[in-house]
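# here is my input; please provide its structure:
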Amino acid sequence: MSIITTRKTVVLSLLFSCIAFSSVADTAAQSTEFQQLAESAQRSAEHIQRNEYRHPAQTLQFFGIKPDMSVLEIWPGHGWYTEILAPFLKEQGKLTLAQFRHNDGSLKDDRSIFWARVSERLAQRIADNAEYFGTPDMIELDPPLFYPQQNEQYDMVLTFRNAHIWNEDGNLFATLQSIFAALKPGGILGMVEHRAARLSDISSSAVEGYLDESYVIEAAELAGFTLMESSELNANPADTKNYPKGVYALPPTLAMGNYNKAEYLKIGESDRMTLKFIKPEQ
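Have a look, this model is predicted:
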C-alpha cells in the first residue's frame, strides 16, 4: 500500500469517526433537552408525574424526531406532548396540531362537545404563552379526514393513544390512509397505543380501549406504511387488561372511582405498543 493511499485511509477513518462522534453527541444533547422539557415548569405536577409511565424523552428519541422537522401531532388533548414538542420545534422546525372538530353548534353528543372544549382551551393556552410554545399551526381531524386536506406536508406524524377511538368508530383504516397522504415520501408515523392481551398468533383479548398490536400493524401496512421498528419502551407487564371498564379503570382516568383504586394505582398506566412506521419513497 502506498503512502498516499495510507494517508487517504487514515483521513477517511478520522472523518467517519468524527461524524459518528458528532451524531452520538447530538443524540445525547437531544435526549437531555427532551428530559428538561418533560420536567419544565410550564408543565403541571400531574403532567410531570406521568413521565414515569409515558417515557417522553425516550419515546421521541425512538421515533427519530429532529428540531428542523415539520411535525403533525394528532389530537393533542390537554397538550401533554405538545408541551415538549412545541418548544423543541419552534426555532428550526414547524409543529402543526390536528385538533378535535370545532363546535360550530352542530355537535350533539357529549363526547364531541367535551373534546371541542378541550381543543379550545389548549389553543388559548398556547396563544397566551407564545414565548414558550411558539406559534403551532392548527387544523382539525374529524376521522377519517383532515380539515383542510393535508397532502405530503409533514416529515413526521405523531399519535398517542388515539387509534382505539378511531377503531371504535370504524375509522381506523381510513384515518391511517389520511395520515399516509399527509406525510412526505420517507416520512415517519410514530404511534403509541394501549395494547391488548395476545392469546395466540391469531387471537387476542381486547377489552375497552385496547387494540391488538398485530391488527394495528396490519391496518397500517394495508394503508401503505412499512413497519420500521417496534419498542417496549412503554410496556407495562403489570397491566392484566381484564378490568370492568377496560383501560379506563387504570390511571389517569380511574373510571371505577374508589373501587379497587389502590390496586389500579399500583398497576399504573396501561401496557402500550410503541410503533415506528415509514411512508416508502415513491
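
# rest of the way, CA atoms for contacts and neighbours
Will do.

# okay, strands next: where are they in the stretch 1-150 of the chain?
Ranges of strands in the stretch 1-150 of the chain, per DSSP state E, counting those that start in this stretch, are 70-74, 94-99, 137-142, 145-147.

# next helix or strand past the helix or strand containing residue 180?
Secondary structure from DSSP states H and E places residue 180 in helix 172-182. The C-terminal neighbour of helix 172-182 among helices and strands, as given by DSSP H and E, is strand 183-194.

# which is the next helix or strand following that following strand?
Per DSSP H and E, the first helix or strand lying C-terminal to strand 183-194 is strand 197-200.

# give me the residues contacting that following strand.
204, 205, 206, 212, 240, 241 (Cα atoms under 8 Å, 6 or more residues apart in numbering).

# okay but the third one is in contact with residue 196, surely?
Yes - applying Cα atoms under 8 Å, one finds residue 206 in contact with residue 196, separated by 4.8 Å.

# before we move on, the earlier item: packing partners for the helix holding residue 180?
Of the remaining helices and strands, those touching helix 172-182 by 3 or more Cα pairs under 8 Å, 6 or more residues apart in numbering; DSSP states H and E are strand 145-147, helix 163-168, helix 213-222.

# this one next, for a side-by-side:
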Amino acid sequence: MKRVALALVVSGLALSGTAIAQGADPVAAIAAAVADAQRPETDTARDAARKPAEIVAFAGVKPGAIVAEMAPGGGYYTRILAKAVGPEGKVYAMVPAAFANRPGAMDAINALAAQYPNVRVVTVDYADIKLPEPVDLVWTTENYHDFHNGPTANVAAINSSVFSALKPGGIFFVEDHAAADGAGTTVTSTLHRIEPAAVVREMTAAGFALDAQSDLLKNPADPKTAGVRDPSVQGETEKFAMRFRKPA
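Okay, here's the model as predicted:
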C-alpha cells in the first residue's frame, strides 16, 4: 500500500479517548516502527507476508494509544506496537499464567520489555483481565483460534473480559488463520484455523460491533485444508483481519 493510501487508512481510524501526542504523524510513527533497527532479522524476514505497516494502520494504532496485546509470543508485533504508540503510549504484553509459570518462558518477553520502556509485561487470566487502566485497543494475532482449545477453554468469558478491559469506543483487533467456509470452530485444534464468520458471531454475542474487515492477508492459493505449520502453507496461509468496536 502506498504512503498516501496508508495515510487515508490511518486518518480514518480514531480510537476513542486516545491521547495523541501533539503533531504526531501516525503514518510516520508506523513507518518508523517497522523500520526499527532493534527488530531482529527473523522478524523482518516475515514482513513481506505479514504486511505489518498496513495491518497496524488498519487496526487504528496511533501515537499515545494504550494497547494490550494478548499472547505476544516472540514479540513480532510487540516491538512494532511499542514504537508506533511512542513514549506517550503504552503496551501491556499480556501473558497467561500457565505460560508464565514455565521455567525460562518469560525470558524473551522480559528482555524485549527491557529494550522498550513503554512495554509492561503482565500475567493475566484472559477470562478475567485485570490491568492498571482501561485500554484503547486489545490486540491479538494468530492466537484467537487457540482460545477455543483446551479442557477449560471459555471463549465467551475471554471476549467478555476483553470487552470490560476496553475504554468505551475501544477496539478489539483480531488477525488469524482462515478456515474454510462452514468450518466454524471445528478445526481450531487440528488445523489451527477458524472461520471468520464464527469470530463475528462470537464477538457480536459479546456486545462488540464489527467495525471493519480487511483482505490485506487474503491468499486464494491457500486451500485451507492443511494445518498452518504444514510445509505446503506455512507462512503463506490466508489470514483475516477484523476490528471490533465496543460501543461508546
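
# can you calculate the TM-score here?
Remark: TM-score between the superposed chains equals 0.81 [TM-score structural alignment, normalised by the length of the second structure]; 226 aligned residues with a Cα RMSD of 2.7 Å.

# which of the contacts of strand 197-200 of the first structure tops the neighbour count?
Looking at the contacts of strand 197-200 of the first structure with neighbours defined as other Cα atoms under 10 Å, the largest count falls to residue 241 at 24 neighbours.

# tell me the secondary structure at that residue.
At residue 241 of the first structure the chain is in coil, as set by DSSP: H, G, I helix; E, B strand; the rest coil.

# ok, it touching residue 247?
Yes - with contact defined as Cα under 8 Å, residue 241 of the first structure reaches residue 247; the gap is 6.9 Å.

# between the two, what contacts are shared?
Here residue 241 of the first structure and residue 247 share the contacting residues residue 207, scored by Cα under 8 Å, 6+ apart.

# which stretches of the second structure form helices?
With DSSP state H as the criterion, the second structure has helices at 3-11, 26-34, 41-44, 47-50, 52-59, 76-85, 97-100, 107-115, 155-165, 196-205.

# wait, which of those is closest to residue 234 of the second structure?
Proximity to residue 234 of the second structure, assessed across those by Cα to Cα, is greatest for helix 47-50 (10.7 Å).

# that closest one vs the first structure, average offset?
Mean deviation of helix 47-50 of the second structure from its aligned counterpart in the first structure after superposition (mean Cα distance after the TM-score superposition for the first structure): 1.1 Å.

# show me the contacts for the nearest residue in space to residue 190 of the second structure that is not next to it in sequence.
Using Cα to Cα, 6 or more residues apart in numbering and skipping the chain neighbours, the partner closest in space to residue 190 of the second structure is residue 227 (6.8 Å). Contact partners of residue 227 of the second structure, counting by Cα under 8 Å, 6+ apart, are 190, 191, 192, 193, 233.

# closest one of those residues to residue 59 of the second structure?
Proximity of those to residue 59 of the second structure was ranked by Cα to Cα; the top entry is residue 193 with 20.6 Å.

# and the alignment partner in the first structure of that closest one, how many neighbours?
Under the alignment (TM-score structural alignment), residue 193 of the second structure maps onto residue 210 of the first structure. Residue 210 of the first structure is surrounded by 24 other residues when neighbours are defined as other Cα under 10 Å.

# same question for residue 105 of the second structure.
Residue 105 of the second structure sits with 12 neighbouring residues when counted by other Cα under 10 Å.
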